[in-house]
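Asks: Fold the following for me, if possible:
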Amino acid sequence: MKTKKNNDITIYYKDEKYLKILDNLEKLKIEKVFKDDNRSKVSLFTFEGEKLVFKVPREKNSRKWQRFLSIFRGAESYREFIQAEKIHKAGLLTYKPILAFEKRKYGFVVDSYFICGYLSGETGSIKHLKVIKNELDKIHRSGYLHGDSQLVNFIIDNKHVYIIDSKFSKNKYGKFGARYEYIYLEESCPGDIDYEKNDIYYRGAKGLNNFLHWWGRVRKKLKGK
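Replies: Below you'll find the predicted structure:
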């Protein structure tokens, strides 16, 4: 990763040729919008014959707590760049990180976006459950956790499985961490997954999962009041 700074703006990038995107940012021809809501905007464009994805994390750019945390950990877009590099270094597949932009004011990140390579495969679904489970096994054998192991956070293209929207990190929790990710994957699909469900690690992970669901419902009720 290379870095370029100019006053309150920092740009992280892989190849200098992609810096030309910034010169014509307002003139980008958007070919398709994948998502456009209060949380984020994700769209497709082409640069020098290469299809790229433009991602703006609107919610995380604007939320006060996220802005406070950005003093220490940088923008969401910067972290996404780092995550993609970590996945590649672990010998696994994800999109190619192209460029991350962050703008700070008084030390807080107030704007950011991320540009990455486009993956043309299918979004993970129940029909891909076996290959996704195998990929999750591979992630765990490599000593890592996906961090958000839902079916839709994998892309399948010609039998290759790509990891997306992850919080990829070293597995500090061993079998407990792996069991929790299987539970999370299982909750995102209407089928059962074949993994160990009779040991202490599974019971602990299941207990934590149940607690987090309960706490989520309590928080929702409190916010409603």
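
Asks: From here on, just use CA atoms for contacts and neighbour counts.
Replies: OK.

Asks: Tell me the secondary structure at the residue most central in space within the chain.
Replies: Centroid-nearest residue in the chain: residue 165, 2.1 Å away (criterion: C-alpha atoms, centre = their mean). Under DSSP: H, G, I helix; E, B strand; the rest coil, residue 165 falls in the coil class.

Asks: To check against the first, give me the structure of this:
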Amino acid sequence: MTSRLYYLGPWRLLSTEGEDTALALGEAIRDGAVEREQVFRDNWRTLSARVRVGGHTLLLKVPRARNRRRWERLLSLFRGSDALRTFRHLERMAGLGLQAPEPLIAGELRHYGMVTDSFVCYRFIEGRRPNGEDAPAVLRALRVLHSQGYLRSDAQLANFLISDDGEVVFIDFRLKRPRVFPRLQKARELDRFLRSCPEARHHLTPEESGSLWLQIAHRLENLSFARRNLKRQLRGRKRDRH
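Replies: Next comes the predicted model:
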């Protein structure tokens, strides 16, 4: 899979398609000339929809909140947009021997060097949500990712798919290479997955279940959840006062 950069006026496009197809797709998405077959989310934070455009059935994502936050815009002076990073992460998964949606096109619009708008499109994968019976397969896929030195972020069972041919597919992920305490960070990600899929505990290896890192990770996650719950309660009290 080879991607190339193209330009559509002020828009910068990254695509695995040829120039003519990439520009046609970019123009249709920019102008909103797409058929929305199913909308998964459409709010101030993000647009996520299955669309039909140029003979392709795609998943379109527009990170609206990230495009608008001032500090995110400032950071984009030194790095690519969230959409282009998502495209690159999807590309990288194939090289890691793992399944993820195939990226087709991403675009970003900059103003004074800062990203003010962006989108990413990848091929829509037919599949089903995993359940407890899929725990061993999902756990194996997560181990492969960790063995390659990466985290996926938000490793909940709901952020995987089982494709029609039975493969585990990573969705809604953001690749990260842990630099500080990598074993602890991988253990924390494993603990988060176990919380979302308790059945997976029965499929841990003896080394994993008896790991000191996993025990520490579990305690840290408990503290993290307690802190979040406290923040929600405090916000709720403030709203009640008003």
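
Asks: Next up, the contacts around the residue nearest to the centre of the first structure.
Replies: Going by C-alpha atoms under 8 Å, 6 or more residues apart in numbering, residue 165 of the first structure touches 148, 153.

Asks: and the gap between the residue mapped onto it from the second structure and residue 91 of the second structure?
Replies: Counting by TM-score structural alignment, residue 165 of the first structure lines up with residue 172 in the second structure. The gap separating residue 172 of the second structure from residue 91 of the second structure is 14 Å, by C-alpha to C-alpha, to the nearest Å.

Asks: What lines up with residue 211 of the first structure in the second structure?
Replies: By TM-score structural alignment, residue 211 of the first structure lines up with residue 223.

Asks: burial count for its match?
Replies: By other C-alpha atoms under 10 Å, 12 other residues sit near residue 223 of the second structure.

Asks: Looks to me like it is in a strand.
Replies: No: in this structure, residue 223 of the second structure is helix, not part of a strand, as judged by three-state DSSP.

Asks: what do we get in the first structure for residue 131 of the second structure?
Replies: In the first structure, the residue matched to residue 131 of the second structure (TM-score structural alignment) is residue 125.

Asks: Do I have it right that its match meets residue 152?
Replies: Yes: judged on C-alpha atoms under 8 Å, residue 125 of the first structure makes contact with residue 152 at a distance of 6.5 Å.

Asks: buried set for stretch 37-44 of the first structure?
Replies: 41, 42, 43, 44 (16 or more other C-alpha atoms under 10 Å).

Asks: wait, stretch 32-44 of the second structure
Replies: Buried residues in stretch 32-44 of the second structure, counted by 16+ other C-alpha under 10 Å: 34, 36.

Asks: Run through who's touching it.
Replies: 28, 47, 48, 49, 50, 51, 52, 53, 64, 65.

Asks: Average separation of the one helix or strand the third one maps to from the aligned part of the first structure, please.
Replies: In other words, residue 48 of the second structure. If you go by DSSP states H and E, residue 48 of the second structure is part of strand 47-53. Superposing on the first structure and averaging over aligned pairs (mean C-alpha distance after the TM-score superposition for the first structure), strand 47-53 of the second structure comes out at 2.1 Å.

Asks: which residues sit in contact with the nearest residue to residue 129 of the second structure once chain neighbours are set aside?
Replies: Leaving aside its sequence neighbours, residue 129 of the second structure sits nearest to residue 161 (C-alpha to C-alpha, 6 or more residues apart in numbering; 5.2 Å). If you count contacts by C-alpha under 8 Å, 6+ apart, residue 161 of the second structure has them with 127, 128, 129, 130, 168, 169, 170, 171.

Asks: Looking at the first structure, which of those residues hold up?
Replies: Contacts from the contacts of residue 161 of the second structure that recur in the first structure, judged by both residues aligned by TM-score structural alignment, their matches' C-alpha atoms under 8 Å, are 127, 128, 129, 130, 168, 169, 170, 171.

Asks: Which ones among those residues map onto strands?
Replies: Residues from these lying in strands, with DSSP state E as the criterion: 127, 128, 168, 169, 170.

Asks: What number of neighbouring residues does the fourth one come out with?
Replies: Looking back up the chat, that one is residue 169 of the second structure. The local packing of residue 169 of the second structure (other C-alpha under 10 Å) involves 19 other residues.

Asks: Residue 101 is in contact with that one, correct?
Replies: Yes: the pair residue 169 of the second structure / residue 101 is scored as a contact, 7.5 Å apart, by C-alpha under 8 Å.

Asks: As CSV, the buried residues of stretch 37-44 of the first structure with distance to residue 199 of the first structure would be great.
Replies: Shown next, in CSV, are the buried residues of stretch 37-44 of the first structure (distance: C-alpha to C-alpha, whole Å):
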residue, distance to residue 199 of the first structure
41, 42
42, 41
43, 44
44, 45
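
Asks: For the second structure, just list every one of the strands.
Replies: Going by DSSP E, the second structure shows strands at 4-8, 11-15, 35-42, 47-53, 56-62, 103-111, 114-123, 127-128, 160-163, 168-170.

Asks: Looking at those, which is nearest to residue 147 of the second structure?
Replies: Residue 147 of the second structure lies closest to strand 168-170 among the strands of the second structure, at 15.7 Å (C-alpha to C-alpha).

Asks: residues in contact with that closest one?
Replies: Strand 168-170 of the second structure is contacted by residues 98, 99, 100, 101, 137, 138, 141, 159, 160, 161, 162, 163 when judged by C-alpha under 8 Å, 6+ apart.

Asks: go on, stretch 3-20 of the first structure?
Replies: 1, 2, 78, 97, 98, 99, 100, 101, 102, 103, 104, 105.
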